[in-house]
Every structure is written in C-alpha cells, then in structure tokens.
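J.: the following comprises the amino acid sequence and a computationally predicted model.
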Amino acid sequence: MAGARLETDVVVAGGGPVGLALARDLGRRGVRTLVLEASDGTVTRPRTATVGPRSMELLRRWGLAGRVRAAGWPGDHPLDVAWVTALGGHEIHRLRLGTCDERPAQPWTPEPGHICPQDVLLPLLAEAVGTHPGGPLRRLCRFDAFTEHADGVTVTATDLGDGGELTVDAQYLAGCDGSSSAVREAAGIKAPDRYTTRVLRDIVFRAPRLREQLGPRAALLYFLTRPPALRFPLRALDGRELYRLLVPADGAQGLDAGALVRAAVALDTPLETLSEHVWHLTHRVASAYRAGRVLLCGDAAHTLSPSGGLGLDIGLADAADLGWKLAGTVAGWAGPGLLDSYDTERRPVAEAGLEVARTHLVRTLRRELPAALLLDSAEGKQARAELAEQLSGSEVRREFDCPDVHFGHRYTSPLVVPDAPERNPGPAADDRRPRGRDAWRGEALPGGRAPHVWLADGTSTLDLFGPAFHLLRFTESVRLTAFTAAFARRHVPLTTTRCPDRRVAACYGRPYVLVRPDGHVAWRGGELPFDAGTLADRLRGAR
C-alpha cells in the first residue's frame, strides 16, 4: 500500500465495536466508508460483555441481533448478581435475574439484553462490515493525522505491515479510536477528567471446573466482600471457564495475580491466570462532539465507570444517531443544522450516563466491609446478615435492571417538535398509560424512542424504522399527498404505514407519528400540518 491514495465519503478511525457499528450503519445507508484500525483485530483483553436491550435493538436493525444471541453464551447460565466473600464462600445477597432461556419476555422490547464478550462481538461486526482485501475495514492501518479543507478532509495513515503511507480523501472523519483518541487530540477537542482517575488491575483467568462446582450458586457477576482489596466485581466472561477480576492497584500491593485469584475463589479447583493489565478508570465527556468535519463517537467522546454497563450502550447509540445524519449530509438533503444536532442530542446522554455509573461506583466504594464478614462464627454470621439487610434495602438492583435508563432518554434539539395542544388526541387517549419516569413504556413521546409493539404479522413496530423517516398513520388525511410531496421535493427519504392496530394507536398517542431514521420520535399530531415543508426543513436541520 506504499504511497496509495484513496477516496471515500467517511473515514472511521478505530475498528472497535462503536467504529464498526457506525460503519455498518453507514454502509446500509449507501455511504462509502473506510475503517482504519491499528490492531490486527485480535482481542487479548475482552472487556465488553453485557449488551444492553437498546443496543440489541440497534443490532436487530443492523441485522446482527440473531447472530449475537447464537454466538455461544450458554442459555442456562444464571444472569444473577451475587455478593459473596469468595466464589464458593459465604453468599450474602443475590439478585435473581433468571437465564437467557427462562427469563420472561419484556413487553417493552423485542430484544432483551444479552451477554457477548468483545472477543466474540468484534468479529461479528467486522464480518458484517467487510474484511475482504480492499474492503471497508483496513486492519494494521494506523491513523496519523488529518487536514481539513473547504470540501472535505485528507487523512494520512500508516500501513503497519509494510510501513507504507496511505492518504485518504473524504468528506468527513469520525473518531472512534478510544479513550486516548488521536483524532480527538488532533482536532483540539478537550476531554477533562470529571472525577479522580482510579487505577485497577484487570485479571483474566481460566477455571474450567468452577461453574460445575458452583452449581446453583453460579452467577454472572459476583461482588466480592473481602476486605481490604477485593470489593470490585468478578464476572463470568463466556459462561464456561473464563472469568475477569478487577482489583484496585493500590489495595493489593505485593500480591501477584495468581494470589488474588486464589483469594477470590474459595473452592479447590484448577485456576490459570491468563493475563493482567493495568486499567485507568476515567470519567470524561468531550467538550464538543464536533469540530468542523471531524466528529467523535464512543469512548473517544466519553468514558465512564463500567458500573451498570452503560459504556457500550451509549457508544452504539452514538453510532445510530450519527449514522443517519452523516448519510443525509453526504446525500445532500441535510441542512447545516443536522450534524450540529449530533452534539446537542448525544452529549447530554453521555453526561447523564456518566453520573448514573458514578453513583453505582460510589455505592460500591463506600460500602463498609468489616473483617468479621469472613469469620465462620456467630459474629461473622451477624455481620453478613447486617450487610444483606443493607443491600436489600438499597437501590443496588437499579445497577442491573434499569429499563428507564436504557429506553427513557429523550432528545431536546431543534430536530424534535414538542407536542402541540390537541383538540382531538385521537384513538390513543388512554389515562392508564404510564406517566413520569416510566412514560416511555406506553407512549411515543417527542424526542423519545418510538415504542415497541408486536404487530399482527409477528414483527415489531421497531422493524418499520431505520432506512428513512417513517410516518405511522392511524387514520386517513387529505393532506397526505402534500405531506409526502414536501419531503420528496427536498429529497428527504420518507416511508409511510397505515396501521389499523388499536393497541399500536393507543401506545403512540396521536393519529400521526413521524419517526426519525434512528428510531426516535420527531413529531406527532392530531392532523398532518398544512405546511409540511416547514416541518421537513426543521427535521433535516435547515431551519
């Protein structure tokens, strides 16, 4: 590739889960994309494991949810969270969350969360993007720098295989290159620490007989309550033999990884330490998500505590928001405000997620762990009972079972039209719909995720959304032709569905609901507007 020069629409720097998800979204919208990834794609330190329900919905849209579910996590493995003195030691408290095979269906989503470690998820995404020679994904290709000019960016990269230089001309550059983002630095965007950085030891080990020996005591996640160092989670990675242990670097000085693993596991079982890394837990949100033709996505834009498992979910939702906006801009139908809205809509979500995750982390850090917890005596039994009472009376369940966090955020931006007072709210009027924090469960609120309802043909309402703006109609209007023509004149993609289902109408709350390509509600009303062009211009960022 020495001295090669290429031309594309969007360069994505970083081939992790978020960069590949963005490339997948762009590719399905017909946008030419080149992904530059410095590694060879091998995951030596699997981090992400829990894929939240909203992320699974996005993977469903990208045609990958089924493959994630079939990727190997055992359907009978408990998804429980347990607080223990050690694996096989005293159990203090347990959240019973069932198994993937047996947990009840959730009425608000067709895609409950799933377990898929990064070393499994990444190859699935890479294959979907395209790994063939000359394809969109270029591994062992390091982003070096960019220059911006009036009609695009020029990116320079190095082929780490032969040392040659690659030059790429593109319209936009998306930085998906992680928490130490070279793109963010080159763009001059700051991402200051919001809280003190914590240094952790990240240990992966193999225990091939552990699950069998634990039997009904097995869990997905174990919070160790072994003072002073073992208070962070130990989690099952593959549901079979791989586990991950986090230990504060300053709380276990002098103990090697093997000794820490043996302290965390009370059973006589074979243990093999596979790797240890130093990990810096940071809390950052970039000061801006856009600088000209450069946009940040995923960990390049935000890093937060893994408590609650929100990092990947926020990153994939970044990709879903940015994808359609970049596609509209490349296609020429977007107004100048469309890409600006990416920052307006997504940065508050990251800031809120950071605080939620921080709350969970602080709860773990401040939990008192008296030495008596480890005693096989009446004193130890009493200490464990007191901690169990504290845990059962706290909000620890919200760290692992919080659908409002995954589904409840609503965008506030010029691209979202608030509800106007309705003289006739139509067939959806229903005082039994959830209100307040849980309103997302039963109503298509402007700025919010369009709700899931099963349709008569076995598909979900969510399956209607994605390629274009989509107008759901629960009644007829003489203004429909003018409405669709206004979008067509502006080349804004629009599809419509006449839905006779009263259950869907009751959930969506108005006779007409317009859903954006990212699945969020843009507008709804009791009648289509007289001036549909004004609405179309607002939604494409031209007003």
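T.: Sure, I can see it.

J.: C-alpha from now on. contacts and neighbour counts both.
T.: Fine.

J.: I'd like the distance from the residue nearest the centre of the chain to residue 56, if you could.
T.: Most central residue of the chain, judged by C-alpha distance to the mean C-alpha position with C-alpha atoms, centre = their mean, is residue 313 at 1.2 Å. Distance, residue 313 to residue 56, using C-alpha to C-alpha, to the nearest Å: 9 Å.

J.: before we move on, what about residue 272?
T.: 32 Å.

J.: same check, this time on residue 129
T.: With distances taken as C-alpha to C-alpha, residue 129 is found 17 Å from residue 56.

J.: quick check: next helix or strand after the longest helix along the chain?
T.: For the chain, the helix with the greatest residue count under DSSP state H is helix 337-366. Downstream of helix 337-366, the first helix or strand assigned by DSSP states H and E is helix 378-392.

J.: buried stuff in that next one?
T.: Of the residues in helix 378-392, those buried by neighbour count under the rule 16 or more other C-alpha atoms under 10 Å are 380, 381, 383, 384, 387, 388, 391.

J.: ok so residue 19 is a helix residue?
T.: Yes. Under DSSP: H, G, I helix; E, B strand; the rest coil, residue 19 falls within a helix.

J.: what count of nearby residues applies to the closest residue to it other than its chain neighbours?
T.: The shortest distance from residue 19 to any residue other than its chain neighbours is 5.1 Å, reached at residue 176 (C-alpha to C-alpha, 6 or more residues apart in numbering). Burial measure for residue 176: 32 neighbouring residues, criterion other C-alpha atoms under 10 Å.

J.: OK, contacts around residue 176?
T.: Residue 176 makes contact with 12, 13, 14, 15, 16, 18, 19, 296, 297, 298, 299, 300, according to C-alpha atoms under 8 Å, 6 or more residues apart in numbering.

J.: next one: residue 106
T.: Contact criterion C-alpha under 8 Å, 6+ apart gives residue 112 as the residues in contact with residue 106.

J.: how about 6 Å then?
T.: Under the criterion of C-alpha atoms under 6 Å, 6 or more residues apart in numbering, residue 106 has no contact partners.

J.: same check on residue 487?
T.: Applying C-alpha under 6 Å, 6+ apart, no residues qualify as near residue 487.

J.: same question, the one 5 residues further on
T.: Residue 492 sits next to residue 333 when contact means C-alpha under 6 Å, 6+ apart.

J.: and what of residue 130?
T.: Remark: with contacts taken as C-alpha under 6 Å, 6+ apart, residue 130 is in contact with residue 136.

J.: swap the cut-off to 7 Å and go again
T.: 136, 137 (C-alpha atoms under 7 Å, 6 or more residues apart in numbering).

J.: okay, pairing it with this:
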Amino acid sequence: MDVTVVGAGPVGLVLAAELALSGAAVQVLERRADPDEAMKAQSINVPTAEALDRRGLLPAAEQVQRELLERVGSFAGAADDRPPGAGRPAPERRFTGHFAGMVLSPDLVDWSDPDLAAHAAVDGARMVPQPQLEALLADHIARLGVPVRRGVEVTALEDTGDGVRVDTTAGTVRTGWLVGCDGGHSTVRRLAGIDFPGTDPELTGYQAVVDIADPEKLAGGWTWSTRGAYRYGPQPGRVATLEFDGPPAGLPHARLRSRGGTPMAPVTLEEVQTSLRRISGADVTLTALRAAPTRWTDNTRQAAAYRSGRVLLAGDAAHVHPPFGGQGLNLGVGDAMNLGWKLGAVVAGWAPEGLLDTYDAERRPLGAWVLDWTRAQIGVLRGDAKSAALREVVADLLSTRDGTTYAVKKISGVTQRIDLPGDHPLVGRFVPDVWLRDGSRLVDHGHDGGFLLLDRTPDGAFARLAAAWAGRVSSVSDDHATPTGVLVRPDGVVAWASDTTDIAAITGLEAALHRWTGAQTSSPAHEPVS
C-alpha cells in the first residue's frame, strides 16, 4: 500500500477517501470489529459540511438533518413540516450551537453578516451526528474501493526511511506512509515517540441516550448546581452531565473513550444515573441505555509534531480537548482534508516531500485555537463563585446581537483562515458560495478532488494559463464579475484570487500554480510572462 490509515472514524475515512481520489493505493486498519456507536459529536461545522459538499455528499447530509429535525421537533412539540428541498432553513431552524452550555439564540444572529452569508449553501446539513456521518463516509469510501480491515490492531512500527513496517495482530504490513487517526490514546503516536504536552483534566462528563421513567423531574436545556451541570434534550432521552470534582479515579488522563491504547471500561446505566442524580438533586430513574454512552474529561493536549518521518497524525491523535460543540470532529476532518491531497501529491510524485511540512504549519494554529476555545468554556462552566460570576458576564454578552453573531461565526468555522501568500481577502479562506451563470456552484465542479480554477476573464486568459497543468487543475468559465479568478485547492482553501485581469493577476496565478500544483504537465498555452 502507498498509505495505511489507522482508525476508521470520520477523520480516517475522510483521509482515505481523499487519498483514493488522488490515485494512491490506501487501506484503513481499525481495531474495533464493528463501527463505534458511542455518543459523540452531534453536529458538524461549515468547513466540514462544505467538505462533504465538495465531494457530492451534501444531499445525503441534508437528509440526515431532515430526519434529525423531525425527531427533535416531535420531542419539542415543534416538528419541522417543510418538505424536502424546501430551501434554506428558516432562522429558527439554523444551527447556532452553544458556548459553555449557553445556547445561542438564532433570533439574535445577524445572518446577513458577510462571513455567514457567504457560506449559507450548507445550512441544511449542519445537524449531522457522528454515527450517521461515519455511515455516510463509509459508503463513500466503499464506492471508491478503499478496503477497511476491522479487528486489526497495530502493535509495533518501524520507519525504514523508504516506508514503514507495521506489525499488527493480523500480521505485518509494509506501507509507504502511515497515518495515525486512532484517537486520543493513539497507538501510532506512542509508537512513533511523539510527545503529547498539554493540561491535565479537572472535570468529568458523560453523554448518553436513555429511557427515563420520570422525565418530568428534569429541566430542559442546561441546568447548573453546586455539583455540576446537566443537559436534558434536545433529542428524546439525551442527557449530558458535567461534574466539577475532578477526573474519574483510576482512569488515564485522556479523552476517556475506548479510542486506541488500553480499552476503557464501558460506561454503565448506573454510572450515568448516579451522575445525573448527584448534579440535579432529583431522584430520577433511568431504565435503559439507547446508545453507547461516553465518558470524557477536559484533558487538553496537542502533539509536539504532526509528522515524524513517514508517520503522520490527524484528528484526536494530534489534539484532544473537551468535546464542546463537536470541535474535535470538525478539527480532525479539516486535518484530513488538508493532509489528504498533499500526501496524495507526494505519493503521485508531482510534489516534493517538503509539501508535507505545510500540513503541520497550516493546521497547528487552528488546533491551538480550538484547544483555547474549549479551555475558555471550562473556565466559564466550573462551579466556583468566580466562574459563576464570569458566566453571568459572558451570558450578558451573548444576549446581544454582536455577541451572539461573533460566537456563531467562531463556532461555525466561517472565519477560519490559513496564512498564505497574497493580498486578496479570499486567499487563505475556505472558498465561499460562488454561483455560476448556469445555476451551479463552483464546488459542484470539484467532486473529483482536484484543483479548481474559476475564470471570469473575457478571453479565458486564466484557463489558458492553467491548461499547462491539465489533469490537476480543472477550469470553470463564467460571465465576467468579481472576483475575476479564484484558484481553489482540493481542501477548499483559496490559494489565489484576483479582481482584475491584468499582468499582475496572471503573474500571481502562475506563481500559485507553481507553488501548489507542481511542475507543468504540458507546454503552456500562452507566452510566458516576463
């Protein structure tokens, strides 16, 4: 195999798909015999939804959201009865999320904000829980012919310089590259000797879907007490608890799920009930578990390096933090999209190994920001008097239009930016919704995973230049408008953009093509710019 991916969660599946689209021979190893049905992230952010959109998976994600809204609406007494395809969700149906348990009101969001308005095409595909996302992605890689070998655990590895020897419970694997997407307890990270510095846990949380004999004893939404906080809803039977008295005794300091490393003891119904009773003060009775519950802490760490030779890390293997807002899932998918095309280019031979250095350089700052964003929520959530006072201040700020809009933009991911060369405001950002004269969007033309070039010049000058990179860059022509040209990397990041058609624009595009798409595949269709 060119690449072996360890871990069949969303991050590993996305990475394997991107590698397959680049032409690499890739396989996935997963120590679990069956897909993980544990309670995890309940939503995805805009960059993740747009990643699905770029690969033609938006309709499937929208169907997941419609089904979820039907269940939640029924539970809340406000079912969404709009027919499928009825258009963008109404404001009250748009996903906003929460900050430290303080739900952000969609009525306070300025939906006309340019950052939000520019990424509205995926509004109907944000409420996608992780199990459904994994099922969707599993179908995707099956169509691409990527094998997933379940029940196989990595036990040792050796970077031989020209590849990696991997010992597993099913025998030895020889692979060109190895990527650990195997969670916070990452075996790959440990065997590669990559340090994992950060801050130790102080809190314990649980998530579960349960049958409740006496649900009237619980308040809806988030509720605080001196012992912690709990949430009931919005789905029927969904409960979450957060205890302020430290991590569970005797459990390793990590995001406490059975994800790589030593399997943790399963969370029991009694454990969830005890936590819920302790925090709520109500003698509530839980009668059954409807989904595999999870146990977690606020352990927060980031790998000292995302790459060591021919071994790389992505997702929770590279960073762990409290799971508020599903930020870990989204951060990991972003890692996979960024790494996938770059590693694929190195395997294909049209990019040098040095391209992989940009993976750590581009993703590490975003990872550090997410760690601090979740740390801040822990500071607001704790049960001491100082945190309670801070929570009141933050709640007051989040009751304003500006405050709510700011938080929603951060949570949604629409403000994410990578530091890339270029002065245009789109450079380094995820490409916005760009509608074309034929009614399609620019991303509709990029399902094969290559580079996309939008050419709005009167004479097709940008497309003629990009023809020298045929097979890697697909050009899409459109009526003249601004921006006049946009070059989009396979991960959705804008590598170059211009509002003009002059020599400076041509020179900038040529530099971006050389920087990101390697050597020309054919002779240029224009005279070189001097």
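T.: Noted; the coordinates are in hand. Because the structure is predicted, anything quoted here is derived from the model rather than measured.

J.: right, and the residue nearest to the centre of the first structure touches residue 52 too?
T.: Yes. Applying C-alpha atoms under 7 Å, one finds residue 313 of the first structure in contact with residue 52, separated by 6.2 Å.

J.: residues near the counterpart of residue 70 of the first structure in the second structure, how many?
T.: Residue mapping for residue 70 of the first structure onto the second structure gives residue 63, with TM-score structural alignment as the criterion. If you count neighbours by other C-alpha under 10 Å, residue 63 of the second structure ends up with 16.

J.: I'd assumed residue 63 of the second structure was in a helix, is it?
T.: Yes. When classified by three-state DSSP, residue 63 of the second structure is found to be part of a helix.

J.: quick revisit: higher neighbour count, residue 272 and residue 56 of the first structure?
T.: For residue 272 of the first structure versus residue 56, the count of surrounding residues by other C-alpha under 10 Å is larger for residue 56: 24 against 16.

J.: that one against residue 110, yeah?
T.: No. In this structure residue 56 of the first structure lies outside contact range of residue 110 using C-alpha under 7 Å: 8.9 Å.

J.: and the residue nearest to residue 224 of the second structure when sequence neighbours are not counted, helix, strand or coil?
T.: Counting by C-alpha to C-alpha, 6+ apart, residue 230 is the residue found nearest to residue 224 of the second structure once chain neighbours are left out, at 6.7 Å. Each residue gets one of three states, and residue 230 of the second structure gets strand by three-state DSSP.

J.: residues contacting residue 230 of the second structure?
T.: The neighbourhood of residue 230 of the second structure, defined by C-alpha under 7 Å, 6+ apart, consists of 222, 223, 224, 240, 241, 242, 279.

J.: can you tell me which helix or strand the last one belongs to?
T.: Using DSSP H and E, residue 279 of the second structure sits within helix 269-280.

J.: packing partners for that helix?
T.: With contacts defined as 3 or more C-alpha pairs under 7 Å, 6 or more residues apart in numbering; DSSP states H and E, the packing partners of helix 269-280 of the second structure are strand 228-232, strand 286-297.

J.: go again with 10 Å.
T.: Contacts defined by 3 or more C-alpha pairs under 10 Å, 6 or more residues apart in numbering; DSSP states H and E place helix 269-280 of the second structure against strand 204-212, strand 221-224, strand 228-232, strand 238-243, strand 286-297.

J.: what angle sits between the longest one and helix 269-280?
T.: Angle of strand 286-297 of the second structure versus helix 269-280, following axes from the mean of the first three to the mean of the last three C-alpha atoms, to 10 degrees, is 80 degrees.

J.: residue 351 of the first structure -> the second structure?
T.: Matched across to the second structure, residue 351 of the first structure falls on residue 368, judged by TM-score structural alignment.

J.: where's its match relative to residue 407 of the second structure, distance?
T.: In this structure, residue 368 of the second structure and residue 407 of the second structure are separated by 17 Å, where distance is defined by C-alpha to C-alpha.

J.: compare the two (neighbour count), which wins?
T.: Under the neighbour definition other C-alpha under 10 Å, residue 368 of the second structure and residue 407 were set side by side, and residue 407 has more, 18 against 14.

J.: and the more buried one, that one's in a strand?
T.: No. Read with three-state DSSP, residue 407 of the second structure is helix and lies in no strand.

J.: re the thing from before, relative to residue 242 of the second structure, how far out is the residue nearest to residue 224 of the second structure?
T.: For residue 230 of the second structure, the distance to residue 242 of the second structure equals 6 Å [C-alpha to C-alpha].

J.: common neighbours of these two, please.
T.: Taking C-alpha atoms under 10 Å, 6 or more residues apart in numbering as the criterion, residue 230 of the second structure and residue 242 both touch 205, 206, 207, 224, 275, 276, 279.

J.: now do the strands in the stretch 101-250 of the second structure.
T.: In the stretch 101-250 of the second structure, the strands defined using DSSP state E, counting those that start in this stretch lie at 102-103, 148-150, 154-159, 164-168, 171-175, 177-180, 198-199, 204-212, 221-224, 228-232, 238-243.

J.: average distance between the fourth one and the first structure?
T.: Mean deviation of strand 164-168 of the second structure from its aligned counterpart in the first structure after superposition (mean C-alpha distance after the TM-score superposition for the first structure): 1.9 Å.

J.: over to the third one?
T.: Superposing on the first structure and averaging over aligned pairs (mean C-alpha distance after the TM-score superposition for the first structure), strand 154-159 of the second structure comes out at 2.0 Å.

J.: excluding its backbone neighbours, what's nearest the aligned partner of residue 429 of the second structure in the first structure?
T.: When the first structure is aligned by TM-score structural alignment, residue 429 of the second structure is paired with residue 448. Sequence neighbours aside, residue 410 is the residue nearest to residue 448 of the first structure in space, at 4.2 Å (criterion: C-alpha to C-alpha, 6+ apart).

J.: counterpart of the one you found in the second structure?
T.: Residue 410 of the first structure is assigned residue 417 in the second structure as its aligned equivalent, the criterion being TM-score structural alignment.
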